[in-house]
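*Asks:* Sequence plus the predicted model coming up.
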Amino acid sequence: MKKNLVLASILAVSLLAAGCSQAGKASDVTPVTLTEREKQIASLVGEYPFVVDVNYPKDVKGTVLSYEVWKNGSMVENNVVVFGGSADESNKESFTMIYDIDDDWKNCKLNLSSTSARTSFDISLLNDKNSAPNAAMPSFAAAEDVDEYYNVKLVPGGSYVLSALTLSYGNSMEAINHGKGDYKDFTSEIDKNNTCVLVRLDTFDSEKAAEKYADSMLVNEE
């Protein structure tokens, strides 16, 4: 219950920020820089918080929010979080994503909140040799100056990374920095020696198309 209340508080903060953070921005996706107080509230849920505001263009009428886990250069896990129409009549939505890594670094809880949903997922961080990572780095949508280069234009049929966390098993680890948020560009840069947990947004020209895509993902999971 306590964590749910914290998530609700963070979400409320992001919703309040939505109105002003979009003003004057060319990007349809705007990372929100949390205040120190907001970071302290988020720390009750996890170490790595991300908040983004999304302003959907009129031709985007359906969305699918999902998360993926990449290990050794391949996707090993993906789950649909929520799918359907693109937010409310204002065509705006806010997403809060908080990554909480266990003290032994063997598991991560991904807490997700949006305007329409709130949920969490338990993710194993162990690699093929059953070893746990020893370091983590926010690899997307976390830099303090991210809005200086972050420029995402949403179009129907697009796939975008809203946030990502890279975990190292003792190898060198570099942040993946680019300003388009493109899913294919991002995943092509994932180091094969590390693990990456990312939150993905897919956009469609209709709610029906989004539902069809989500159904296909759910079938593949089975």
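*Replies:* Happy to help now that I have it. Note that the structure is a prediction, hence the values are computed from the model and not measured.
*Asks:* can we go C-alpha only for contacts and neighbour counts from here?
*Replies:* Will do.
*Asks:* How about T119, nearest residue that isn't a chain neighbour?
*Replies:* Nearest non-adjacent residue to T119, counting by C-alpha to C-alpha, 6 or more residues apart in numbering: L112, 5.4 Å away.
*Asks:* okay, now the one to match up with it:
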Amino acid sequence: MSRPDATASAALDQDFIRPGFFVFLDIVGDPVRCTTLGVDITITGSGIAEIDGFLFAGISSDFVDISPVRMKEGGSEQVTAKLSGLRDIDNDTLNTLGNSANWQGREALLWRMIRDGNGTQQGAIQHYYTGTMTSVRISGDPAGQTIEVAIESYLAALAAPSNRTYLDQEKYDSGDLSARAAIAIANGNSANPLTSNTATPGMIPNLRGINGFTFGGLLK
């Protein structure tokens, strides 16, 4: 995340500003570049490889919603980029989004441009978020459709489930047979996991327990 330069910082002290936002979604075969400035724009000289020389489609901020970036321990909260008011989504777009390999885990970048009350750019464009796309949802009604992209920080993406389990303990300690015992109990088998000796289910004698209480019953 880059900080506003001196010119942009000075503009932020004004009573009224008109920021513009830029988004790049690295979708295979159909990368998305759009801006909330409301007009198509090609920027040069920003020094940002993902911006310079590329056309950003101008979409009104009424139809683009980028959620705030909130930081927390381990990274930021999930960010969503929502494109709404779409009358129709063509089959090519549906097919592209329908294949998660085209977008899942791929990069999403966000920048902002500070402008004064007259819409004049103040200072350089600032990069303020990098994440990876984790899910895409299409919803809507006859009046229009919405595409919503969920974006996670790279730290959150690295924290994907390990799929490890305590049932793997025997791989690391050959003498630890607790996993076998747990599985046997879950299956109603009282076999000793070490000797495979099986007790015969039936009544067990009453045992004197704590504070004089008695335990007994059927083994299941």
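*Replies:* Structure received. It should be emphasised that the depicted structure is a prediction, and the values quoted were computed from it without experimental measurement.
*Asks:* what's the TM-score here?
*Replies:* TM-score for the superposed chains, counting by TM-score structural alignment, normalised by the length of structure 2: 0.24, backed by 96 aligned residues with a C-alpha RMSD of 6.2 Å.
*Asks:* In which helix or strand does the residue nearest to T119 of structure 1 reside?
*Replies:* Using DSSP states H and E, the element containing L112 of structure 1 is strand 107-114.
*Asks:* Show me which strand runs longest in structure 2.
*Replies:* Longest strand of structure 2, by residue count under DSSP state E: strand 126-141.
*Asks:* which helices and strands does it pack with?
*Replies:* Of the remaining helices and strands, those touching strand 126-141 of structure 2 by 3 or more C-alpha pairs under 8 Å, 6 or more residues apart in numbering; DSSP states H and E are strand 107-113, strand 144-153, helix 154-158.
*Asks:* do you know which of the ones you listed lies nearest N95 of structure 2?
*Replies:* N95 of structure 2 lies closest to strand 144-153 among those, at 13.6 Å (C-alpha to C-alpha).
*Asks:* relative to strand 126-141, how tilted is the closest one?
*Replies:* On the basis of axes from the mean of the first three to the mean of the last three C-alpha atoms, to 10 degrees, strand 144-153 of structure 2 is oriented at 140 degrees to strand 126-141.
*Asks:* what's the neighbour count on G19 of structure 1?
*Replies:* Counted with other C-alpha atoms under 10 Å, residues neighbouring G19 of structure 1 total 11.
*Asks:* Helix, strand, or coil at it?
*Replies:* At G19 of structure 1, secondary structure determined by DSSP: H, G, I helix; E, B strand; the rest coil is helix.
*Asks:* From I123 of structure 1, how far off is it?
*Replies:* 33 Å (C-alpha to C-alpha, to the nearest Å).
*Asks:* before we move on, what about K212 of structure 1?
*Replies:* K212 of structure 1 is 26 Å from I123 of structure 1, by C-alpha to C-alpha.
*Asks:* So for the two, which residue has more residues nearby?
*Replies:* For K212 of structure 1 and I123, the more surrounded residue by other C-alpha under 10 Å is I123, and the numbers stand at 16 against 13.
*Asks:* Identify the residue spatially nearest to the more buried one, adjacent ones excluded.
*Replies:* C108 (5.1 Å).
*Asks:* Please tell me I have it right and the one you found contacts I98.
*Replies:* No. Taking contacts as C-alpha atoms under 8 Å, C108 of structure 1 lies outside contact range of I98: 10.0 Å.
*Asks:* Can you check what angle separates the strand ranked longest in structure 1 from strand 107-114?
*Replies:* Of all segments of type strand in structure 1, defined using DSSP E, the longest is strand 74-85. For strand 74-85 of structure 1 against strand 107-114, the angle between stretch directions is 20 degrees (the same axes, to 10 degrees).
*Asks:* What lies in contact with strand 74-85 of structure 1?
*Replies:* Applying C-alpha atoms under 8 Å, 6 or more residues apart in numbering, the contact partners of strand 74-85 of structure 1 are 61-70, 117, 119, 192, 206-208, 210-211, 214, 217-218, 221.
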